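Peer 1: Sequence and predicted structure are below.
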Amino acid sequence: MESLTFLYVAGVTPGKWIRRWEERLPDVVLEHRLVDDDVAATLAALDAGEAQLAFVRVASGGAAALRDDRFVISLYEEQQAVVAAKGHEIAAFEELSPEDLAGETFFDNSPEGLRALGGLETALEVVASGAGLLVLPMPAARHMNNPEVVARRLNGAEPTEVVLAWRKDADSELIQEFVGIVRGRKADSGRQPSVNREQQESAAKARKTRSAVAGAHGSQKGGAQKGRAGGKAGGGKPGTGKVGGARGSASGRGKPPSSGRKGR
């Protein structure tokens, strides 16, 4: 059975794409794996063939740097959030600015910094202890759903961007089918490879049917022409049943015989 595998980072919610895939291509297994928010490591796994596609998070406008040997499409931007221990004073606000957090201790939110803290989940546990704050994309903060921390919108922070990447040398109809689903194309869109293929097969079938009908019609027409040719050779009109000579004898009749009376 065919399969397709994609990687995704915390905060990306692929559920709706998976459901649509299962509805449209039930015979192709769609596998997925959650990975750390580390662009380099995710792309290395993609290039090694561990998956055919990957959702990665980059700084806003950073998609271009990934396009050397890959196709990359930008999907959406993410608002940033500041995460703190549940009892921290930021819990009293709905949103904050960097100026509101002056003097606070922040942990490094880069992939290297999060790895040093033991990964994102462990990093949130450290934040929950009150040791410092952490800035994360809002979807990622909500994804972890740690009840010991609070997340508040951080205005003025540079947004991040989620992109979908796949290798140029591994592009295929299945990959394009998945890309179309992610981009919101409908099941009957002519841009979907499966629909395009069905349309081509339907057109080929229609051409074959038309050819068969035309061939049968040609045979019938040829038979009719032969019948008309035979009728002409016999001297009669097609379909009259009259044989040659019958009409000729009638046309060859002389004048009626004279009564023998002479004119006065």
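Peer 2: That came through, no problem.
Peer 1: Could you use CA atoms for every contact and neighbour count after this?
Peer 2: Noted.
Peer 1: Identify each of the strands in the stretch 151-264 of the chain and give its residue range.
Peer 2: Using DSSP state E, counting those that start in this stretch, the strands of the stretch 151-264 of the chain run over 160-167.
Peer 1: Kindly provide the distance from the one residue sitting closest to the centre of the chain to residue 127.
Peer 2: Closest residue to the average C-alpha location of the chain: residue 180 at 2.2 Å, with Cα atoms, centre = their mean. Counting by Cα to Cα, to the nearest Å, the gap from residue 180 to residue 127 is 39 Å.
Peer 1: Got another one to weigh against that:
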Amino acid sequence: MVNGKGSRGRGGAPRRGGPARPVAAGRARPAKKSVSRPAPPPREEPRTFVLGAVPGATPGKWIDLWRERMPHVSLELREITVEHQRAAIDDLDAALVRLPLAASEDLHVIEIYEEQPVVVMSTDSELTAADELALADLAGQVVIAAADDVLHVVVPDAVPPAFAPPGDTAQAIATVATGVGVVIVPMSLARAHRRRDVEYRILRDGPVSTVALAWLRENTTPDVEAFVGVVRGRTARSSR
């Protein structure tokens, strides 16, 4: 029954304020997922990579790339002689050498490039009239071989020098500059000892000189592998 005093519910209990509403519970927030982050790479300790190089080797572009990619590893360049290049490798991380190199199972050797042989002569020599030379063109010439000669070219009908071999290539070229004889060397050595009083011409049928990278197999470190990658033209992201 409905009367003016309001309605009653089941059992005669008065209703207050209309039908009961459920109490709104607070919104449940989803649990935060833990994001696993990779551990930061270990901090690189400063160190030095020691590279040997024979005269005439030109590692400049590789050294520039190394400094860009490996700023935490300084590169020290040491000049070594061809005569003692094998012994020098034992005290180096790697070395740019000239082949042939005494065969050894404890060495790793990678051929990099070949150099053309050239004939160095005085600017007054009649040989400068040619753009290129052949061994036959050197018949009757005094062919000087320095003590550090790396090509060991045998020239048919050449005139042997009447003096002791110069101590090194620089001395041999200085002798040639006076108008005495010619010297046969890899092109890089002719450029390294360039003088105003000498010129050089390519010896088209002479032996090439091969420059290689060599290191001890037991010293194959990540730094050595990184330098091999630089020499072989790999990009910074390419795999070994």
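Peer 2: Structure's in. What do you need? All values reported here derive from a predicted model rather than from experimental measurement.
Peer 1: And the TM-score between them?
Peer 2: Here the TM-score for the pair of chains, by TM-score structural alignment, normalised by the length of structure 2, is 0.71; 183 aligned residues with a Cα RMSD of 2.0 Å.
Peer 1: In structure 2, what stretch matches stretch 127-142 of structure 1?
Peer 2: The counterpart of stretch 127-142 of structure 1 in structure 2, counting by TM-score structural alignment, spans residues 176-191.
Peer 1: Name the residues that touch that stretch?
Peer 2: 55-57, 115-125, 141-145, 149-151, 153, 169, 172-173, 175, 197-198, 200, 202, 208-209 (Cα atoms under 8 Å, 6 or more residues apart in numbering).
Peer 1: Filter the residues you listed down to the buried ones and hand me the PyMOL line.
Peer 2: A single PyMOL command suffices to select whichever of those are buried according to 16 or more other Cα atoms under 10 Å:
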select buried, resi 55+56+57+115+116+117+118+119+120+121+122+123+125+141+142+143+144+145+149+150+151+153+169+172+173+175+198+200+202+208+209
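Peer 1: mind listing the helices for the stretch 1-150 of structure 1?
Peer 2: Here the stretch 1-150 of structure 1 has its helices, by DSSP state H, counting those that start in this stretch, at 15-24, 39-47, 111-116, 120-128, 138-144.
Peer 1: For the match of stretch 127-142 of structure 1, list every residue counted as buried.
Peer 2: 176-177, 180-190.
Peer 1: Stretch 206-224 of structure 2 too?
Peer 2: Here stretch 206-224 of structure 2 shows 206-216, 219, 223-224 as buried, counting by 16+ other Cα under 10 Å.
Peer 1: Tell me which two of those sit farthest apart.
Peer 2: By the measure Cα to Cα, 206 and 223 form the most distant pair in the buried residues of stretch 206-224 of structure 2, at 36.5 Å.
Peer 1: rewinding a little: quick check: the gap between the residue nearest to the centre of structure 1 and residue 169 of structure 1.
Peer 2: Residue 180 of structure 1 is 19 Å from residue 169 of structure 1, by Cα to Cα.
Peer 1: Let me know the closest of the buried residues of stretch 176-191 of structure 2 to residue 98 of structure 2.
Peer 2: Comparing the buried residues of stretch 176-191 of structure 2 against residue 98 of structure 2 with Cα to Cα places residue 186 closest, at 10.5 Å.
Peer 1: Structure 2: which residue goes with the residue nearest to the centre of structure 1?
Peer 2: Match for residue 180 of structure 1 (TM-score structural alignment): residue 229.
Peer 1: Can you convert the helices of the stretch 1-150 of structure 1 into TSV and add a column each for distance to residue 188 of structure 1?
Peer 2: Shown next, in TSV, are the helices of the stretch 1-150 of structure 1 (distance: least, Cα to Cα, whole Å):
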stretch	distance to residue 188 of structure 1
helix 15-24	10
helix 39-47	30
helix 111-116	40
helix 120-128	40
helix 138-144	31
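Peer 1: now for those helices, which one comes closest to residue 203 of structure 1?
Peer 2: Of all these, helix 15-24 comes closest under Cα to Cα, at 21.0 Å.
Peer 1: Not counting that closest one itself, show me its contacts.
Peer 2: 28, 30, 178, 181-182, 187.
Peer 1: what do you get for stretch 153-165 of structure 1?
Peer 2: So stretch 153-165 of structure 1 is contacted by 53-63, 70-82, 94-98, 137-138 (Cα under 8 Å, 6+ apart).
Peer 1: Nearest residue to the aligned residue in structure 2 for residue 34 of structure 1 in space, please, no chain neighbours.
Peer 2: The alignment partner of residue 34 of structure 1 in structure 2, by TM-score structural alignment, is residue 79. Nearest residue to residue 79 of structure 2, sequence neighbours excluded (Cα to Cα, 6 or more residues apart in numbering): residue 53, at 5.0 Å.
Peer 1: For that neighbour, which residues are in contact?
Peer 2: Counting by Cα under 8 Å, 6+ apart, the residues that residue 53 of structure 2 touches are 77-80, 95-97.
Peer 1: Could you give me the PyMOL selection string for whichever of the residues you listed are buried?
Peer 2: PyMOL command restricting these to the buried ones, with burial defined by 16+ other Cα under 10 Å:
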select buried, resi 79+80+95+96+97
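Peer 1: Out of the contacts of residue 53 of structure 2, list just those in strands.
Peer 2: Mapping the contacts of residue 53 of structure 2 onto strands (DSSP state E) picks out 77-79, 95-97.
Peer 1: Which one of those residues is nearest to residue 85 of structure 2?
Peer 2: residue 97 (6.6 Å).
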